[in-house]
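Student: What follows is a predicted protein model with its sequence.
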Amino acid sequence: MLINLLLLTCGFAALIFGATKLVDAASSVAVKMGIPNIVIGLTIVAFGTSAPELVVNLFAAVSGSTEMVLGNVLGSNIFNILGILGIASIIYPLTVKTNTTWLEIPLSLLAAVCVLVVAADVFLDGAAQNIISRSEGIILLLFFAIFLVYNLTVAKAGGEEEEMETKDYSTGKAIVFMVLGLAGLIIGGRLIVDSAVGIAEVIGLSERIIGLTVVSVGTSLPELATSVIALRKKNVDIAIGNVVGSNIFNIFLILGVSTTVTPLHLNNGAFFDIFVNIAAGLLLFIFIFTGRGRKLERWEGILLLGLYIAYVSYLVAG
């Protein structure tokens, strides 16, 4: 047990180190190539913060730990809204300002509903079992492509330009850091999946619950760090946009890639998590688009965080 916990911690450290170095190196190269900041932010940086979930899910899918695949995606999205936005809005009330974020919040709710639609084969089609198939994974990836192209088009048309701090690496140094970053992602992802499965076996919890709690929180650390840094700079819009954008990436890109590699067979417990994910997205939608000022107040943050603690407690106790 202690060895597995140590390996899990090392895995998270390697994963976050790899994602950070890969983003820094790729962003440095992109700046030298004259790529606008808004494009770097919406592609390289966004992919970088979602890289931990993607790598872990790929290893889990290939190794047959399919419960962990869906658990990591849903757990990350639930933690992003109830946990990260809950903590962030308690620290500082979050006000939505840009049109992009106004569009992304409903889209993230739509993405959560999409998971239910592609998963409910028994209810919708009268099938023998619920499966997110390879073809449905490809459809999710097509949705992601539409979202990415639309986001880039809107950003360019609006003349938005993000203020970004990028590393000024030489080409050789950037290549070295890219290689190190990829190595960190691969090693970290492998360690996390293997150690998480080992922990689940020792303490008697399912891979689904480990994925929904320990693994999902660990892979969401880049989003948490980004939101906290944004709050320190009073960039509250980035704090919300980072989380909502990550949720869209997680479903359309990461779940899409994972199910394209290995179709997922769902058990009945997964639908509880799917509905919790939808409820979290709906709650965020209601809080932002009702009331005055389009903001998350402190009391709403306390409620979100309290709901997350209750959800995790229910999972562990059950």
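Tutor: Received the coordinates, thanks.

Student: hey, let's count contacts and neighbours off CA atoms from now on
Tutor: Will do.

Student: And the helix or strand encompassing residue 270, what does it pack against?
Tutor: Counting by DSSP states H and E, the element that carries residue 270 is helix 269-289. On a contact count with 3 or more CA pairs under 8 Å, 6 or more residues apart in numbering; DSSP states H and E, helix 269-289 meets helix 66-78, helix 99-119, strand 295-296.

Student: what's the closest of those to residue 275?
Tutor: helix 99-119 (7.8 Å; CA to CA).

Student: quick one, strands of the stretch 101-250 of the chain?
Tutor: 131-132 (DSSP state E, counting those that start in this stretch).

Student: contacting residues around residue 62?
Tutor: 261, 262 (CA atoms under 8 Å, 6 or more residues apart in numbering).

Student: for the helix holding residue 270, which positions count as buried?
Tutor: Using 16 or more other CA atoms under 10 Å as the test for burial, helix 269-289 gives 270, 273-285, 287-289.

Student: Nearest spatial neighbour of residue 218, chain-adjacent residues omitted?
Tutor: Computed as CA to CA, 6 or more residues apart in numbering, the closest residue to residue 218 that is not its neighbour in sequence is residue 12, at 6.4 Å.

Student: also this one, for the comparison:
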Amino acid sequence: MTVVIILFLLGFILITKGADIFIDCTVQIGKKTGISEMILGATIVSFATTLPELTVSVFASIDNYTTMSLGNAVGSIICNTGLILGLVVLISPFKVDKKMFFSKSVILLISVLVLMILGINGNINRTDGLLLIALLIVYMYTNIKSVSVRDKSKTDTSINASGIQPNKNKNIKITLSFILGLVMMVIGSRLLVDNGVKIASLIGIPQGVVSLTVIALGTSLPELVSSLTAIKKQHHGISVGNILGANILNITSVIGFSSLINDLPILAQNMRVDFSFMIILLLMLILPTMKTHRLHRVQGFLMLGTYIVYISTLYFMYMA
């Protein structure tokens, strides 16, 4: 049991540190393209921070722990919105880019709606997964279109004006660090799944509860770290863009790719409890913000409180 717990914690550490290295590299690469903060958060940063969820859910699906694949993705959305963004907004309320927030929010709500419709029959199969991946392609396309010509030209001008040639050694270092971070996250994810399942069976906790809470929180640590770092440096756009983008990716890529391997069952608890809390949290985030173009401290308080109620509900259900 001791070895299992140590390996489980090692998985946490590898994911967190690997994501930290990976994010640093992707942000450096992203800044060279002149992409705006919110787009940077919704694309490069969110893709980087969602890799733990993707690797955990894909490995879980390969090993036939399919309830964990879906639970990890949905649990991460709830954790991202309720715990992480709730905490961020509670610490530091901020204004949002009206156009960018609206476009990402609409795609997110469409993704949730599609997931709910596809899951009516009780599972997400390979065909459903292909539809979700099609949504992912649409999302990526909208992000590419969102990159303004003005930002590109500003970046090109600054590079040309400086007259500085790219540092090959620095580029090699960034590339190697990029790969190292990715490998650390993959290994950490594997350790997290294998030992998370063992802990669940030893204690007698259902896989679904473990994946919706402990593992979902573990794989969401990169989002937490990057979001708190972003607000610390006054880059709020990266923070909210990261969470919105990560939530979209959890549905379109994490669930999408996992369902290509094995059908993902949707349990009665998923429909009644998990999906309900996910929708409540997303509406709590999106509707007031679309009206005022600002995330308020009271929203952070309510989202964080809702997350605590959700966790309490899961454990009360388990204890009963």
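Tutor: Yep, that arrived. Nothing here was measured: the structure is a model prediction, and the numbers come from that model.

Student: ok, back up a step: take the helices and strands packed on helix 269-289 of structure 1 and lay them out in JSON lines including mean neighbour count and distance to residue 52 of structure 1.
Tutor: Shown next, in JSON lines, are these (neighbours: other CA atoms under 10 Å; distance: least, CA to CA, whole Å):
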{"stretch": "helix 66-78", "mean neighbour count": "28", "distance to residue 52 of structure 1": "10"}
{"stretch": "helix 99-119", "mean neighbour count": "19", "distance to residue 52 of structure 1": "19"}
{"stretch": "strand 295-296", "mean neighbour count": "23", "distance to residue 52 of structure 1": "27"}
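
Student: Need those in JSON lines (columns: distance to residue 247 of structure 1).
Tutor: As requested, these are exported to JSON lines (distance: least, CA to CA, whole Å):
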{"stretch": "helix 66-78", "distance to residue 247 of structure 1": "5"}
{"stretch": "helix 99-119", "distance to residue 247 of structure 1": "6"}
{"stretch": "strand 295-296", "distance to residue 247 of structure 1": "18"}
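
Student: for those, which one sits closest to residue 259 of structure 1?
Tutor: Between those, helix 66-78 lies closest to residue 259 of structure 1; by CA to CA that is 8.8 Å.

Student: Can you state the mean residue-to-residue distance of the closest one versus structure 2?
Tutor: The superposed helix 66-78 of structure 1 is, by mean CA distance after the TM-score superposition for structure 1, a mean 0.6 Å from where its aligned residues fall in structure 2.

Student: quick one: that helix aligns where in structure 2?
Tutor: Counting by TM-score structural alignment, helix 66-78 of structure 1 falls onto residues 66-78 of structure 2.

Student: Contacts for that stretch next, please.
Tutor: By CA under 8 Å, 6+ apart, stretch 66-78 of structure 2 touches 53, 56-58, 60-61, 207-213, 215-217, 219-220, 246-247, 250-251, 254-255, 258, 262-266, 270, 274-275, 277-278, 281, 307.

Student: Could you rerun that using 7 Å?
Tutor: 53, 57-58, 60-61, 207-208, 211-213, 215-217, 220, 247, 250-251, 254-255, 258, 264-265, 278 (CA atoms under 7 Å, 6 or more residues apart in numbering).

Student: And for stretch 300-318 of structure 1?
Tutor: 82, 83, 85, 86, 87, 89, 90, 209, 213.

Student: Take those and write them to JSON lines, including neighbour count.
Tutor: Output for the contacts of stretch 300-318 of structure 1, formatted as JSON lines (neighbours: other CA atoms under 10 Å):
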{"residue": "82", "neighbour count": "26"}
{"residue": "83", "neighbour count": "22"}
{"residue": "85", "neighbour count": "28"}
{"residue": "86", "neighbour count": "27"}
{"residue": "87", "neighbour count": "20"}
{"residue": "89", "neighbour count": "25"}
{"residue": "90", "neighbour count": "20"}
{"residue": "209", "neighbour count": "24"}
{"residue": "213", "neighbour count": "22"}
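
Student: now, which of the residues you listed sits nearest residue 158 of structure 1?
Tutor: Proximity of the contacts of stretch 300-318 of structure 1 to residue 158 of structure 1 (CA to CA) peaks at residue 85, which lies at 26.5 Å.

Student: can you tell me how far that closest one sits from residue 95 of structure 1?
Tutor: Per CA to CA, to the nearest Å, residue 85 of structure 1 is found 12 Å from residue 95 of structure 1.

Student: do the same with residue 29 of structure 1
Tutor: 33 Å.

Student: now the angle from the longest helix that structure 2 contains to helix 66-78?
Tutor: Taking DSSP state H as the criterion, structure 2 has its longest helix at helix 168-203. Angle, helix 168-203 of structure 2 to helix 66-78, by axes from the mean of the first three to the mean of the last three CA atoms, to 10 degrees: 120 degrees.

Student: Any buried residues in helix 168-203 of structure 2, and which?
Tutor: 174-175, 177-200.

Student: circling back to that earlier point, quick one: which of the contacts of stretch 300-318 of structure 1 is nearest to residue 37 of structure 1?
Tutor: Among these, and counting by CA to CA, the member closest to residue 37 of structure 1 is residue 85, at 25.0 Å.

Student: part of a helix, is that closest one?
Tutor: Yes - assessed by DSSP: H, G, I helix; E, B strand; the rest coil, residue 85 of structure 1 belongs to a helix.

Student: tell me which element residue 260 of structure 2 is part of?
Tutor: Using DSSP H and E, the element containing residue 260 of structure 2 is helix 256-261.

Student: okay, that helix sits on what stretch of structure 1?
Tutor: Going by TM-score structural alignment: helix 256-261 of structure 2 matches residues 256-261.

Student: How about residues contacting that stretch?
Tutor: With CA under 7 Å, 6+ apart, stretch 256-261 of structure 1 has contacts from 57, 58, 61, 132, 133, 134, 137, 138, 140, 141.

Student: In helices only, show me the residues you listed.
Tutor: Going by DSSP H, the helices hold 57, 58, 61, 134, 137, 138, 140, 141 from those.

Student: Can you tell me what the fourth one aligns to in structure 2?
Tutor: Read it as residue 134 of structure 1. Checking TM-score structural alignment: residue 134 of structure 1 goes with residue 126.

Student: Pick out the residue closest to the middle of structure 2.
Tutor: residue 246 (3.2 Å; CA atoms, centre = their mean).

Student: That residue contacts residue 52, correct?
Tutor: No - under the criterion of CA atoms under 7 Å, residue 246 of structure 2 is not in contact with residue 52, lying 11.0 Å apart.

Student: ok, the match of residue 134 of structure 1 to residue 117 of structure 2 distance?
Tutor: 15 Å.

Student: and what of residue 139 of structure 2?
Tutor: In terms of CA to CA, residue 139 of structure 2 sits 19 Å off from residue 117 of structure 2.

Student: same question, residue 223 of structure 2
Tutor: Distance of residue 223 of structure 2 to residue 117 of structure 2, computed by CA to CA: 28 Å.
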